[in-house]
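Novice: Fold the following.
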Amino acid sequence: MLVAPRCAIIDFQVQTEFAMKWEKNDLVYTILNYSPDLTRDEIREAIAAAFAKWSAVIPLNFKEADQDGDNVDIRIGFYRKYHGDNGPFDGEGGELAHALWPPTGVIHFDDDEKWAYKNEEKILLKKKNKYVYRDLLQTATHEIGHAIGLDHVRRNDSIMKTFYIVSTDSDGRYIEPQLYQFDIETIQARYARKMDTSY
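Specialist: Just a heads-up that it's a prediction; the model follows:
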């Protein structure tokens, strides 16, 4: 059976019909450890860019903390296999990451995957018809969607689709992943729209 790369949230936590959301607007995240595939600055930039996609459309603000502490709401890290929670990773090519809904605040990436950021050559590189690298920006944007309360959807016009599909244009060139209109409307229904405060 062919298993496509995917997010593991379905396996990792009990599904619920209740709308999970943060009850405050200012959230703090920290990155506990890093993948050797990218520099610390690249990982921090990718994670910040992923949070920014969501904060551009809803009234949540995300700030990075230098270290873990009681003020941290979302803890992010790169791990292999069993790593102390109920969702051990399966190695390269299967589950890419998982996250927990609010208010738990956990995002884990499988460090057996090869990660890339803003590197079209790596992101589009295939061997034996399979992608070698995973786009950290796309995966982080998806996992943050879970961390702020969204579930998977069965449609291709959503960053919250279960399976990893590289973001490309009609000519097969890499394009930076974005929220789709469906994602924006869904998250705004949960948190409200971002108010324009410019004058």
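Novice: When you work out contacts or count neighbours from here on, use the C-alpha atoms and nothing else.
Specialist: Will do.
Novice: now the helix or strand where Ala189 lies: how far from the chain's centre is it?
Specialist: Using DSSP states H and E, the element containing Ala189 is helix 181-191. Relative to the chain's own centre, helix 181-191 is displaced by 16 Å; criterion: Cα atoms, centre = their mean, to the nearest Å.
Novice: same thing with stretch 66-79?
Specialist: 15 Å.
Novice: got the contact list for it?
Specialist: 27-35, 65, 89, 103-112, 147 (Cα atoms under 8 Å, 6 or more residues apart in numbering).
Novice: Let's see that with 7 Å instead.
Specialist: 27-35, 105-111 (Cα atoms under 7 Å, 6 or more residues apart in numbering).
Novice: Now intersect those residues with the strands, please.
Specialist: Counting by DSSP state E, those place Leu27, Val28, Tyr29, Thr30, Ile31, Val106, Ile107, His108, Phe109, Asp110 in strands.
Novice: So the first one sits against Pro59, correct?
Specialist: What that stands for is Leu27. No - counting by Cα atoms under 7 Å, Leu27 stays clear of Pro59, with 10.8 Å between them.
Novice: Show me which of the contacts of stretch 66-79 are buried.
Specialist: Burial by neighbour count, judged by 16 or more other Cα atoms under 10 Å, picks out 27-31, 34-35, 105-111 from the contacts of stretch 66-79.
Novice: Turn those residues into TSV, including distance to Tyr174.
Specialist: Shown next, in TSV, are the buried ones among the contacts of stretch 66-79 (distance: Cα to Cα, whole Å):
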residue	distance to Tyr174
Leu27	31
Val28	31
Tyr29	28
Thr30	28
Ile31	26
Tyr34	24
Ser35	22
Gly105	30
Val106	28
Ile107	25
His108	25
Phe109	22
Asp110	22
Asp111	23
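Novice: quick check, nearest of the residues you listed to Lys122?
Specialist: Ser35 (15.5 Å; Cα to Cα).
Novice: another one to check against the first:
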Amino acid sequence: MACRKENKICFYLECGRTHVKQPLEHALQRWASSVSPLKFYRVKKFAQADIWISFLRGYHGDEFPFDGANGHVAHAFGPPDGRSILIRPKIGPLARGTTMGLDMETLGLREFGHALGLGHIEVQEAIMYPIINPTG
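Specialist: Here you go, the predicted structure:
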């Protein structure tokens, strides 16, 4: 059973690696502290979560495969579904905690916005702008 009550939202994070976990948890705390009354709690069981975060590649059961086309590296589904799906960070020339040059906190901040029900906006500097530029 999910724990969504008033301002409490539980999330399940499939990956426990520190270089992934910390920036994603920080992204959630940014939503909680700066723009909303929400409080996020990490749960250990998938079935308890309102939002779940998975790291997948290629086709993964929805109509939005991570195939590299158009640079798609993540997507999220808003309420009532509320699940976030992030592609696994690439290993190799990119820094740990990045995906195709995007840092995990920025990517998480944006995708959690979608999971909370926010859409894109046409303000280029905003986190919910349709395109995120890779970090320099």
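Novice: TM value for the aligned chains?
Specialist: Once superposed, the chains reach a TM-score of 0.81 (TM-score structural alignment, normalised by the length of the second structure), with 129 aligned residues with a Cα RMSD of 2.5 Å.
Novice: corresponding residues in the second structure for the helix holding Ala189 of the first structure?
Specialist: Per the alignment by TM-score structural alignment, helix 181-191 of the first structure matches no residues in the second structure.
Novice: re the thing from before, find residues that contact each of Leu27 and Pro59 of the first structure.
Specialist: With Cα under 7 Å, 6+ apart as the test, Leu27 of the first structure and Pro59 reach no residue in common.
Novice: Please enumerate the helices of the second structure.
Specialist: Assigned by DSSP state H, the helices in the second structure fall at 18-30, 104-115.
Novice: which residues in the first structure does the last one match up with?
Specialist: Aligning helix 104-115 of the second structure against the first structure (TM-score structural alignment) gives residues 136-147.
Novice: what residue of the first structure matches up with Ala76 of the second structure?
Specialist: Under the alignment (TM-score structural alignment), Ala76 of the second structure maps onto Ala99 of the first structure.
Novice: roughly how far apart are the residue lying closest to its match once chain neighbours are set aside and Ala189 of the first structure?
Specialist: Distance criterion Cα to Cα, 6 or more residues apart in numbering; nearest residue to Ala99 of the first structure, sequence neighbours excluded, is Ile107 at 4.3 Å. Between Ile107 of the first structure and Ala189 of the first structure the computed distance is 23 Å (Cα to Cα, to the nearest Å).
Novice: just Glu64 of the first structure next, same as before
Specialist: 26 Å.
Novice: what does Glu23 of the first structure give?
Specialist: 14 Å.
Novice: Average offset of the match of helix 104-115 of the second structure relative to the second structure?
Specialist: Stretch 136-147 of the first structure, aligned to the second structure and superposed, deviates on average by 0.5 Å (mean Cα distance after the TM-score superposition for the first structure).
Novice: Residues contacting that stretch, please?
Specialist: 46-47, 50-51, 98-102, 105-107, 115-117, 159-160, 177.
Novice: again, only using 6 Å
Specialist: Ala46, Ala50, Ala99, Leu100, Trp101, Pro102, Trp115, Ala116, Tyr117, Ile159, Met160, Pro177 (Cα atoms under 6 Å, 6 or more residues apart in numbering).
Novice: surely Phe12 of the first structure meets Asp85?
Specialist: No - the criterion here is Cα atoms under 6 Å, and Phe12 of the first structure misses it with Asp85 at 9.1 Å.
Novice: and the helix holding Ala189 of the first structure, which residues are buried?
Specialist: Buried residues in helix 181-191 of the first structure, counting neighbours by 16+ other Cα under 10 Å, are found at Asp183, Ile184, Ile187, Gln188, Arg190, Tyr191.
Novice: Please name every helix or strand in contact with it.
Specialist: Packing partners of helix 181-191 of the first structure (3 or more Cα pairs under 6 Å, 6 or more residues apart in numbering; DSSP states H and E): none among the helices and strands.
Novice: Next, count neighbours for Glu6 of the second structure.
Specialist: Counted by other Cα atoms under 10 Å, the residues lying close to Glu6 of the second structure total 9.
Novice: my bad, should have said Glu120 of the first structure
Specialist: 15.
Novice: what's the answer for Gly77 of the first structure, then?
Specialist: Neighbours of Gly77 of the first structure using other Cα under 10 Å come to 17.
Novice: That one pairs with which position in the second structure?
Specialist: So, by TM-score structural alignment, Gly77 of the first structure is matched to Ser54.
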